[in-house]
Every structure is written in structure tokens, then in C-alpha cells.
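Participant: no sequence on hand, only this structure:
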């Protein structure tokens, strides 16, 4: 599993209705994309759930690197580049994934938590704790799915969860989910990723 996200920060007075309309018009285009486990079309609006910015920030869980590459070099991402400029694409290698108690429910919100991994950290222990954390998170009321991943270049641990209600009580950046494309969600490997 590979996690990926890019963030497009928009002006403070930007009409987020344009992003909502874009997702409503084009979101379904990845509903059968090979290699894509799930794409959460995410937005943050300035002043909502503590967000300091207006932002479009889709989050992906890929079942294969081929799917991720096909997207990045294909027409979908080129449309983003054409309309907003080329964003930095962050990516992390998978640590854990679990379906949540609310797996069949409509996604309403997502929470992304980024934590630096200290230089002296016991990596095997930290990764095992992350797996346990994802298992506990997935068991929480209202969680659709949860994942953890790490960027070994910057040594950042990422925890990501999707919820069936707005404003979940979890630490991190809170997003509104506009749509989920999930063609290969059932193929995402559950539990520990090594």
C-alpha cells in the first residue's frame, strides 16, 4: 500500500463552491481506476473545524505503484497541473490499514495527523505501535477506515482516518469528504504491511 496526497491551498476569499462543483462533475472518473484502493476528495475551508486555509487536498491509498504512476503521468493529474499548477506530491509507504466499524457508511470527514519520527526512535517498536493505533482507531464509533504510513525520507509518520460524521473528535487536520472513489478498496491489505 502507498499513501499519497497533494495540497492546493487557495486564496482566503476563494469560492469553495468551484471545488465542490469540480468534484461533483469529475469525481466519478476514478471510480474504476486500476490500482487505486481509495481516493478521498478532501477540502478544508478557512474557519471551519479550525482550518486556517481554503484547501483542496485529495488523499489516496494505492494498491500498486503502477496505479499511482499511471495516475501521476496520466490525464487526471495533468488536469490538476493545468488548472492549479504542479503541486508537491507527498507520498508515504504503508504501515497499516483497517476497515472501520462504519465501513459501509457514507464518508463525511477525514482526519490527517502528521508526526515527526525522532532520530533516536526505536523504529520497529514505533511501527508496531502504529499498527496497534490503527486497529484501535478503526474500532472507534463512526470510523469508515484508518491507515498509517511513513515517509522514510523526512521521517514523518502519518495517520489517516475517514469518518461517517462531520467534526470527528480525533487529533489532526480535519477535512470534509466530498466523494470517495474506491475501486480496489477491498484489495487494500489489512493489518500490518510488512
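Facilitator: Received it, and whenever you're ready, just let me know what you need. Small disclaimer: the values here were computed from a predicted structure and weren't measured. Numbers count the residues shown, from 1 in each chain.

Participant: from here on, just use CA atoms for contacts and neighbour counts.
Facilitator: Fine.

Participant: need the residues that contact the helix or strand containing residue 24.
Facilitator: Element membership for residue 24 (DSSP states H and E) is helix 17-26. Identification of contacts with helix 17-26 by Cα atoms under 8 Å, 6 or more residues apart in numbering yields 41, 56, 178, 179.

Participant: alright, now check it against this:
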């Protein structure tokens, strides 16, 4: 599993209806994308859920690097880059993935929590705790799913979760979910990723 996210931070007075309309118009295009586990079309709106910014920030869980590369390099990503400028596409290597008790629900919000891996720690202990925390998060009421991944170029963990209600039981930045494409969700490997 590979995680990926890019963020388009938009002006404070930007009409976020443009983003909603864009997702309503083209969100379905990845509903059968080969190699994609899940794409959550995410948005933060200034003043909603404590967000200080307007932002479009889709989050992906990929089953294959080939699927991710195909998305980035064969034209699908080009439309976004042409319309908004080419954003940095952050990538993380998967550590764990778990379905939650609300797995069959349509997600209302997502939570992303990024945290550094401190110097001087035993990396295997950090990874084991990340796996356990993913499981604990996924067990909470309203959890659709939880995943944790790591960017070893920055030594940063990212914990991502989807929730069936607007009151997630997780710390981090809260995003509205506009659409979810799940062509390969059932083949995302559950549990520890090594």
C-alpha cells in the first residue's frame, strides 16, 4: 500500500462551490482506476471544523505503484495541474490498514494527523506502535477505515481515517469528504504491511 496526497490551498475568499462542482462533475472518473485502492476527494473550508484555510486535498491509498504512476504520468493528473498549477504530491509507504465498524457507511469527514518520528527511537517500536494505533483508531465508533504510512525522506508518519459522522474520534486536521472512489478497496492489505 502507498499513500499519496496533494494540497491546493486557495484564497480565503475562494468560492469552494467551484471545488464541489468539479468533484461532482469528474469524481467518478477514478471509480474504476486500475491499481487504486481508495481516493477520498477532500476539502477544507475556512471556518469549518476549525480550518484556517480553503483547501482541496485528495488523499489516495494505492494498491500498486503502477496505478499511482499511471495516474500521475498519463494525463489524469494533468487536468488538475493545468487548472490549478502542479502541486507537490506527497507520498508515504504504507505501514497498516484496517476497516472500521462503519466500513459500509458513506464517509462524511476524514482526519489526517502527521507526526514526526523522533531521533534516537527504536524504529521497529515506532512502527509496531503505529500498527497498534491504526487498529485502535479503526475500532472507534463511526470509523470507516484507518491507515498509517511513513515518509522516510522526512521521517514523518501520517495517520489517515474516514468517519461516517461529522464528529470523528481522532486528532488531526478534519476534511469534508466530497466523494470516494473505491475500485480496489477490497484488495487493500489489512493489518501490518511487512
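Facilitator: Received the coordinates, thanks. This one's a predicted model, so the numbers in the text were calculated from it and none came from an experiment.

Participant: sec struct for residue 52 of structure 2, please.
Facilitator: Counting by DSSP: H, G, I helix; E, B strand; the rest coil, the backbone at residue 52 of structure 2 sits in coil.

Participant: now it: how far from residue 173 of structure 2?
Facilitator: 10 Å (Cα to Cα, to the nearest Å).

Participant: quick one, which of these two is more surrounded?
Facilitator: Neighbour totals were compared for residue 52 of structure 2 and residue 173, and residue 173 leads with 15 against 12 (other Cα atoms under 10 Å).

Participant: show the contacting residues for the residue nearest to the spatial centre of structure 2.
Facilitator: Per Cα atoms, centre = their mean, the C-alpha nearest to the average position across structure 2 is that of residue 59, at 3.0 Å. By Cα under 8 Å, 6+ apart, the residues touching residue 59 of structure 2 are 3, 4, 5, 6, 39, 40, 41, 42.

Participant: please enumerate the strands of structure 1.
Facilitator: With DSSP state E, the ranges of strands along structure 1 come out as 2-6, 8-10, 36-44, 54-56, 59-62, 89-99, 109-116, 143-151, 156-163, 173-181, 191-192.

Participant: may I see those strands organised as a markdown table, with distance to residue 131 of structure 1 added?
Facilitator: As requested, those are exported to a markdown table (distance: least, Cα to Cα, whole Å):
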| stretch | distance to residue 131 of structure 1 |
| --- | --- |
| strand 2-6 | 15 |
| strand 8-10 | 29 |
| strand 36-44 | 19 |
| strand 54-56 | 28 |
| strand 59-62 | 16 |
| strand 89-99 | 5 |
| strand 109-116 | 15 |
| strand 143-151 | 7 |
| strand 156-163 | 10 |
| strand 173-181 | 20 |
| strand 191-192 | 6 |
